[in-house]
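Trainee: no letters, just coordinates:
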C-alpha cells in the first residue's frame, strides 16, 4: 500500500513553514517530512503535528554549507566534531518528534586527491549516526544525489550507495532512494526498487527532468506507484518536488488511478 508524505521544505512553500502542516493535512496527506527543521523549535513542530493529526516521518542531520556549494558535513575529516554536534542536535529533535528515519547527506569532496580519506570519514560518521539514532529505535538513511544538479556529490548513483551499505553492514542503516535523482542519472528505478527493497528505508520522488510534480516530466508514475505498492515496502513515499505557485493546484497525481486501477475501469 502506498503512503505518501509531503516534504514541507518544498511543497506548500508559498506559506510560512508552520502553516504548511495545515495545508498538507487539508490536501490529504497523513504524514510530512522536513529537510532541515531547525529554524523551528521541536516543540512547535510537535504541536503542529498534534493539531493537524500528522506524523513526521523524516528529517535531515544538518549539512553545513552543502546547499551553498560547499562540501557539506558528513565526509569532511576536519568537521567530524561538528558532525557529532549536528547529530546530537538531530537526536534532541528526534526525541521530541519521533520520526521513522533521519537522513545523512554524504556531501562533496572538492579535492579528488582526498577522496579515499573523505570516503573513510563518511563511513565512520554514518556508523556513528546509526548508533546514536538506534538508541531511540530510529533508522538512519543516506542518499545518492545526481551529479547534474549537485556536481561533485560523492554518492551520485545506486551502485555507490550499495557499496557503502554493504561495507558498513549496520542493522539500523538503510538507503534513502530518490526516484528523481536516480532517473536523472539514467537508472532504472523500478528494477532497483524490486531488487533492493529490503535495503530501503525511505523513498522520495519528483518527475524528471525538471524535478516538478508527477505529470510534468517524462516518468510513468502510474507504473512506478504500482510497482512500489506491490513491493514488501512498509515505509513512506515522500513527495519532494518543486510545485507550482499554489501547491494544492498540482496534486491531481494523488487522485489519478494507478495503471492497474485504470486497466480495470
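Mentor: In hand now; what should we look at? Owing to the predicted nature of the structure, the values given are computational and were not obtained by experimental measurement. Numbers count the residues shown, from 1 in each chain.
Trainee: rest of the way, CA atoms for contacts and neighbours
Mentor: Noted.
Trainee: end-to-end on stretch 229-236?
Mentor: Terminal residues of stretch 229-236 are spaced 11 Å apart (Cα to Cα, to the nearest Å).
Trainee: can you pull the buried residues of it?
Mentor: Neighbour-count burial for stretch 229-236 flags 233, 235, 236 (criterion: 16 or more other Cα atoms under 10 Å).
Trainee: which of the three states applies to residue 177?
Mentor: Secondary structure for residue 177, judged by DSSP: H, G, I helix; E, B strand; the rest coil, is strand.
Trainee: what sits against it?
Mentor: For residue 177, the contact set (Cα atoms under 8 Å, 6 or more residues apart in numbering) comprises 143, 144, 200, 201, 202, 203, 204.
Trainee: how close does the fourth one get to residue 173?
Mentor: The one in question is residue 201. In this view, residue 201 and residue 173 are 8 Å apart by Cα to Cα.
Trainee: common neighbours of those two, please.
Mentor: 139, 141.
Trainee: the stretch 51-200 of the chain: strands as residue ranges?
Mentor: Ranges of strands within the stretch 51-200 of the chain are 55-60, 101-104, 139-143, 173-178, 200-205, based on DSSP state E, counting those that start in this stretch.
Trainee: closest one to residue 20 among those?
Mentor: Closest to residue 20 of the strands of the stretch 51-200 of the chain is strand 55-60 (Cα to Cα; 12.7 Å).
Trainee: this is the comparison structure:
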C-alpha cells in the first residue's frame, strides 16, 4: 500500500499463485495435488483486494501432467476457477483466464481465445465473473488474428495487455498493428484497462514513445 500511494497509482490486476514461475511452472489450478496451496492464496488475494481495490485476478490454468488425464485436470481446474470466482465475486472481482505462447510455457494447454472460451462458455458458463485475458503477445504468437479477435470479443473482455510479437517488446518493435487492434477493441465496446506488459528493447522511457 505504501508503494502504491507513494507512486500515485492504483493496482488494476494481480496474479493468483502460479507455482514456481521462474522454475517453469505456469499455474496450479489444474493440478489436484496443489489445491491447498491455491486455496490459501485465494484467501490472501481477497485480503489484498480489500486493501488495494484491485478487482482483476489472473488465474493460470497449469501445465498438463502425465500423473492425471487431461479430463481429470480440466475438472480440477474448473472447480478451482469456480472457487476463485466465488471468492472475489462479493466485491465485484473478475477472474481472468489467459492463453500463453506455445513453446515457451511447457505443456500449457490454453493457447488461443477459442481454448479459453471452451471453458468459459462450456463447464463454466454459469459463472458470470470470468473473462478471457487478451494478451497481444501470447495470442499473436500463436497465430490468432488479433484484429478479428478484438472485434469479435472486445465487448466481453475485462482486461487487455499489450506487447509486440515476435520478441515481446514494446508496441512498434514487432509486427502487430496496434492501431488496428485498439480501434477494433474500441469499436467493439471495450472500456477496460489497456496494460503494457512488455520487455523493452530500449530503456523504459524511450520504449514509451508509442503512447
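Mentor: Thanks, I have the structure now. The structure displayed is predicted, hence computed values, not measured ones.
Trainee: TM-score for these two?
Mentor: TM-score for the superposed chains, counting by TM-score structural alignment, normalised by the length of structure 2: 0.93, backed by 209 aligned residues with a Cα RMSD of 1.6 Å.
Trainee: which of the contacts of residue 177 of structure 1 lies closest to residue 18 of structure 1?
Mentor: Comparing the contacts of residue 177 of structure 1 against residue 18 of structure 1 with Cα to Cα places residue 204 closest, at 21.8 Å.
Trainee: please pull up the equivalent of that closest one in structure 2.
Mentor: When structure 2 is aligned by TM-score structural alignment, residue 204 of structure 1 is paired with residue 161.
Trainee: just residue 250 of structure 1 next, same as before
Mentor: That one, residue 250 of structure 1, aligns with residue 207 by TM-score structural alignment.
Trainee: check contacts around that match.
Mentor: Residues near residue 207 of structure 2 by Cα under 8 Å, 6+ apart: 170, 200, 201.
Trainee: pretty sure it is in a helix, no?
Mentor: Yes. Counting by three-state DSSP, residue 207 of structure 2 is found in a helix.
Trainee: from residue 169 of structure 2, how far out is it?
Mentor: 9 Å.
Trainee: now the longest helix along structure 2 on structure 1. Mean distance?
Mentor: Within structure 2, and with DSSP state H defining each element, the longest helix by residue count is helix 70-89. After superposition onto structure 1, helix 70-89 of structure 2 sits on average 0.5 Å from its aligned residues (mean Cα distance after the TM-score superposition for structure 1).
Trainee: which bit of structure 1 covers that helix?
Mentor: Aligned using TM-score structural alignment, helix 70-89 of structure 2 spans residues 115-134 in structure 1.
Trainee: from residue 228 of structure 1, how far out is the closest residue to residue 136 of structure 1 other than its chain neighbours?
Mentor: Of all residues beyond its chain neighbours, the one nearest residue 136 of structure 1 is residue 95 (7.3 Å), with distances taken as Cα to Cα, 6 or more residues apart in numbering. Computed as Cα to Cα, the residue 95 of structure 1 to residue 228 of structure 1 distance reads 30 Å.
Trainee: what is the burial count for the nearest residue to residue 242 of structure 1 once chain neighbours are set aside?
Mentor: Distances taken as Cα to Cα, 6+ apart place residue 212 nearest to residue 242 of structure 1, at 4.8 Å, with adjacent residues excluded. By the measure other Cα atoms under 10 Å, the count of residues near residue 212 of structure 1 is 20.
Trainee: common neighbours of residue 207 and residue 169 of structure 2, please.
Mentor: Shared contacts of residue 207 of structure 2 and residue 169, defined by Cα under 8 Å, 6+ apart, comprise 200, 201.
Trainee: is residue 261 of structure 1 located within a helix, as I assumed?
Mentor: Yes. Using three-state DSSP, the secondary structure at residue 261 of structure 1 is a helix.
Trainee: gap between it and residue 21 of structure 1?
Mentor: Distance of residue 261 of structure 1 to residue 21 of structure 1, given as Cα to Cα: 30 Å.
Trainee: out of these two, which sits in the busier spot?
Mentor: residue 21 (27 against 11).
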